[in-house]
Every structure is written in C-alpha cells, then in structure tokens.
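Novice: With the sequence up front, the predicted model follows.
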Amino acid sequence: MTTPTPPLRPSPLAEQAAERIGQQIRTAVWPVGARLPGEVALAKELGVGRSTVREALRTLAAAGMVRSRQGAGVFVTADRPAEDWPARLRRAELVHVYEVRTMVEVEAARLAALRRTAADVAAVDAALEARRAAGAGGDAEFVDADIALHAAIVAAAHNPVLDDLFAQFAPVLREHLVALVAVFELRAMDRDHGLAAHAELVEAVREGDAERAGRVLAAELEATRARLLTE
C-alpha cells in the first residue's frame, strides 16, 4: 500500500513523474521484483494523465529501473539507474582499465596482423611516424599520437565491435595517460618512451606475424600495468 502524495507541479510532468516513481522504488515502496500499479492507478496517484505516466515509465525503462512484460505489467528491475559504460570507465582505476585494455588490444593486434590491407599498413606506418615526431612535443601531444597509433592497429583488425570498444576506452586512456606520463616522468630520460616496442609491433603487423604482434603488445601493456601496481 502506497502513501498518498501531493499532485505534481505543472512543469516537465513526465520528468517529475519519473522522479517520483523512482523515489518510491528507491525507498522500497515498490522493491525490485515488484509489479508497479497500472497506468490508471499511477496517473491518479501522481495527478497526471496516462500519457505522462507512459512517458515516465519509458524514461525509467531506459535507465534500467523497470521493464514491461507483455500481458503482465511493468516490473521493478533495479533500485537505481544503470550507470552507462563511459561513466563506469571514467570511475575505474587505471590498473583495471589496463587489464581490460590488454584483453581487447592484444587480440586486435593479432587480428590486425592477419587482416591488414596495404592501406592499413600505410596508416599504421604514418601513425608510428607521427608518434616519433610527437616525441619532441608536450606530454598531451605525445599521448594523443600514441593513442592514434593504437587506434590505427585496432582499425586494421577490421572488427567494428573492437573499434567501438577502443573508442570508448580512448578518452579515459588519454586522461589517465597524460597524468601517468607526468607523475612517473616517463619521458624525462627518453622523449620517445616506448618507441622501440611500438616499432616492433608495427613491424609484426606489417609482416603478418600475429603471434609476435600479440606478444609484443602484451609485454608493453603488462609492463605499464605492473608499474601501476608497484608505484
């Protein structure tokens, strides 16, 4: 049984309705697994029309808090909105990002070595040269060039899902890596930090050596992950 609530203010009603229903869910008036009252009952309780209730429920469904079951009604599936992937990545520790990055990029490097085209090789070679040139610039410029090289290798794998995953990682990686380079002073003695390993990776992709490409990149990423764990 729900507690009576005052009618909503006449300004974005659907948004207010979604917030009110969400509040009832968060306070376990309607706990996870419960079926919500029907549209008519909700509309009467909130003092709005059924169309406003439907829009509010669509908002909550998009947030992962409710789900409609054909012929059964609308059920509570979570007591808070689902956090989207980019937000979760931004909140993650860099060492955890690196663990997942290794899983994604090592396989992408192997696939790139097997699937690369002449155009892919040219793009990867150009990205390596750009990374080398960025060694003379600032940390942000250097990190951008490094990420661009990795993106070119992922693109050479010709897997759109890998492309999308890396695109989600890239902004978070950039933010963390700019800070990482500065804190660890990675370029203090070597402005082209990691150039030899990246050149070997590009050579392995160019030559179609999938095992070597995966091995080189795995070693490079693991070295950074290990440093994050010990510093």
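Specialist: Right, received. Where do you want to start?

Novice: hey, let's count contacts and neighbours off CA atoms from now on
Specialist: Fine.

Novice: Could I get the buried residue list for the lengthiest helix in the chain?
Specialist: Secondary structure of the chain per DSSP state H: the longest helix is helix 160-183. By neighbour count on 16 or more other C-alpha atoms under 10 Å, the buried set for helix 160-183 is 162-163, 166, 169-174, 176-178, 180-181.

Novice: Show me what that helix is packed against.
Specialist: helix 85-91, helix 94-115, helix 139-156 (3 or more C-alpha pairs under 8 Å, 6 or more residues apart in numbering; DSSP states H and E).

Novice: now these in TSV, with mean neighbour count and distance to residue 32?
Specialist: Formatted as TSV, the helices and strands packed on helix 160-183 follow (neighbours: other C-alpha atoms under 10 Å; distance: least, C-alpha to C-alpha, whole Å):
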stretch	mean neighbour count	distance to residue 32
helix 85-91	13	22
helix 94-115	20	30
helix 139-156	22	40
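
Novice: would TSV of those with distance to residue 121 be doable?
Specialist: Below are the helices and strands packed on helix 160-183 laid out as TSV (distance: least, C-alpha to C-alpha, whole Å):
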stretch	distance to residue 121
helix 85-91	30
helix 94-115	9
helix 139-156	8
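
Novice: Same list, the buried residues of helix 160-183, but as CSV with distance to residue 154 please.
Specialist: Converted to CSV, the buried residues of helix 160-183 look like this (distance: C-alpha to C-alpha, whole Å):
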residue, distance to residue 154
162, 7
163, 6
166, 8
169, 12
170, 12
171, 15
172, 17
173, 15
174, 16
176, 20
177, 18
178, 21
180, 22
181, 23
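
Novice: ok, and here's another one to check against it:
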Amino acid sequence: MVHVPLRRSPLVDQAADLLRARITAGEWPVGTRLPGETTLARDLGVGRSTVREAVRALAGAGLLESRQGSGVYVLALEPVTSWDVKLRQASVADVFEVRTLLEVEAARLAATRRDDADLAVLESALAARKAAASADDPAFVDADIALHTAVVAAAHNPVLTGLFHTFVPRLRAGLLDLLRMVPLREETPDHGHTGHAALVKAIRARDDDLAAHVMHEEVQRTLALVRSARTRPGDGA
C-alpha cells in the first residue's frame, strides 16, 4: 500500500481521516494493535504529536482504544453514532416499533408492581389527558405522553424508565407530525380516551395480560396511522 504524505491543514484532521480510511478498509481488523507512533508518523508524513492527537480523535469516535503499556487497538471499523443522533435520524415508524416493545412490557410490569401512589398518578394523568381534549395539539400530546410516562414509571424499572425518557422528544415530534397530517381530533378531540381508560383499569385490576394487550393495541393503532400517513401523496413519504 502506498502511503501519501499529507500536505493540507489541519494535519490532525487529515491524519485522522487517513487512519479512519485504513481502519474501515480493514487494514487493521478489530482487536489488532496499530503500529507504533513512530511508524505511523513516518507513513503519514507527520510528527508523532499529530499522530497522537489523531488517535485520540478516533478513540473519541469509538474506533480505537489506547491501552496503557500495550498500545492502541482497533475497537470498531465504523464510528459509533450516539444514541441521541440515532433517534433524531430514525423514522417515526422505527421509533414506534421499538416503543411497542418497551411499553407493552412496561404495562405488564405496571399491572403487577403498581402501588397506590402509582394509581393516583395514573388516574390524574388519565383525567388530565381527557381535559386536554379542549387544548391545542401540543398540549394534548404532552398530556398523552404524561400518561404513558406514568405507566412506565409504575413498572418500577429504572432502566426501562430511563430508556423511555430518551424516546420522548422524538416521540413527541412524531405525534405532532401525525396530528398535522391526519386530523384525528376533529371528530374526537380526546382521541384514544377509551383505550387509555381501559389500560388504567387493567393496571388497577392487576391484570397484566390485559394491560399488555390494551397497550399493544393502542400503540399498534397509532403505528398503523403513522405508516398510512407517510405513504399518502404529498406527505413526504
């Protein structure tokens, strides 16, 4: 392989780009150790300090790992994309598919683990969602998400709760887009109230199978609307 010295600046960025290209091309498989700084500096036509900074940049991207006393090793062939970036780039349908997985199990757990305090929050959130029928779309969506958040919280699983919270911004944006494309609230301003009331009732009764079923039906119904809206002419499908 011919190694072309770098001529443009900034040298660190160029060195990182060239190292990244060689890594993604498979020159150094995952788990292997990179050549030493002196060798890389000679190959790239830069100083050792530039190589050191380039390696640090690629380590931050998740491609490399520096192990004290051992060297620099390849961790991945492609940069690691942050979870927040992935969510922002994901389609609404993809988010709702994963939402189904999370919330169905959350509803099942909530029905078995809820306590009196959880029930009070759920009843209050259900009433607030009903009251938001007279509000604008953003307020209604916020009330809807608050109820779903209460269901997840009643599952008493901090990992599940934290994961759901990462979905909320993308979820909120997706629901607002849906309401702009499909006027669901024109005929029924409190759209979905019957299903949500049934969900809270199932959780109150500790009927985990029914709670999971109702949640599955509710989220799948919304997912179907999302898919339908995205395939309509003029809706940016």
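Specialist: Okay, I see it. It should be emphasised that the depicted structure is a prediction, and the values quoted were computed from it without experimental measurement.

Novice: returning to that earlier point: now for the helices and strands packed on helix 160-183 of the first structure, which one comes closest to residue 13 of the first structure?
Specialist: Closest of those to residue 13 of the first structure is helix 85-91, at 27.1 Å (criterion: C-alpha to C-alpha).

Novice: what's the closest one packed up against?
Specialist: Using 3+ C-alpha pairs under 8 Å, 6+ apart, helix 85-91 of the first structure is in contact with helix 160-183.

Novice: By how much does the helix it packs on deviate from the second structure on average?
Specialist: For helix 160-183 of the first structure, the mean deviation from the second structure after alignment is 1.0 Å (mean C-alpha distance after the TM-score superposition for the first structure).

Novice: and that helix, which stretch of the second structure?
Specialist: Alignment of helix 160-183 of the first structure against the second structure: residues 158-181, by TM-score structural alignment.

Novice: before we move on, what about stretch 121-134 of the first structure?
Specialist: Using TM-score structural alignment, stretch 121-134 of the first structure pairs with 119-132 in the second structure.

Novice: Can you list the neighbours in contact with that stretch?
Specialist: 139-140, 143-144, 146-147, 150-151, 190, 193, 196-197, 200, 204 (C-alpha atoms under 8 Å, 6 or more residues apart in numbering).

Novice: Residue 19 of the second structure: neighbouring residues, count only.
Specialist: 21 (other C-alpha atoms under 10 Å).

Novice: The first structure: which residue goes with that one?
Specialist: Match for residue 19 of the second structure (TM-score structural alignment): residue 21.

Novice: What distance do you get for that match to residue 39 of the first structure?
Specialist: 12 Å (C-alpha to C-alpha, to the nearest Å).

Novice: Next, the match of residue 19 of the second structure: secondary structure please.
Specialist: With DSSP: H, G, I helix; E, B strand; the rest coil as the basis, residue 21 of the first structure sits in helix.

Novice: ok, now which ones touch the residue positioned nearest the centre of the second structure?
Specialist: Nearest to the mean C-alpha position of the second structure, by C-alpha atoms, centre = their mean, lies residue 87 at 3.9 Å. With contact set as C-alpha under 8 Å, 6+ apart, residue 87 of the second structure has these partners: 95, 167, 170.

Novice: Among these, which one lies nearest to residue 71 of the second structure?
Specialist: Among the contacts of residue 87 of the second structure, residue 167 lies closest to residue 71 of the second structure (C-alpha to C-alpha), at 37.9 Å.

Novice: how close does the closest one get to residue 73 of the second structure?
Specialist: 33 Å.

Novice: Buried residues of stretch 57-68 of the second structure, list them for me.
Specialist: Buried, per 16+ other C-alpha under 10 Å, within stretch 57-68 of the second structure: 57, 58, 59, 61, 62, 63, 64, 65, 66.

Novice: How about residue 142 of the second structure, nearest residue that isn't a chain neighbour?
Specialist: Leaving out its chain neighbours, the residue that sits closest to residue 142 of the second structure by C-alpha to C-alpha, 6 or more residues apart in numbering is residue 172, at 7.4 Å.

Novice: sorry, back to before: would you list the contacts of residue 87 of the second structure in CSV and tack on distance to residue 134 of the second structure?
Specialist: Formatted as CSV, the contacts of residue 87 of the second structure follow (distance: C-alpha to C-alpha, whole Å):
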residue, distance to residue 134 of the second structure
95, 28
167, 26
170, 24
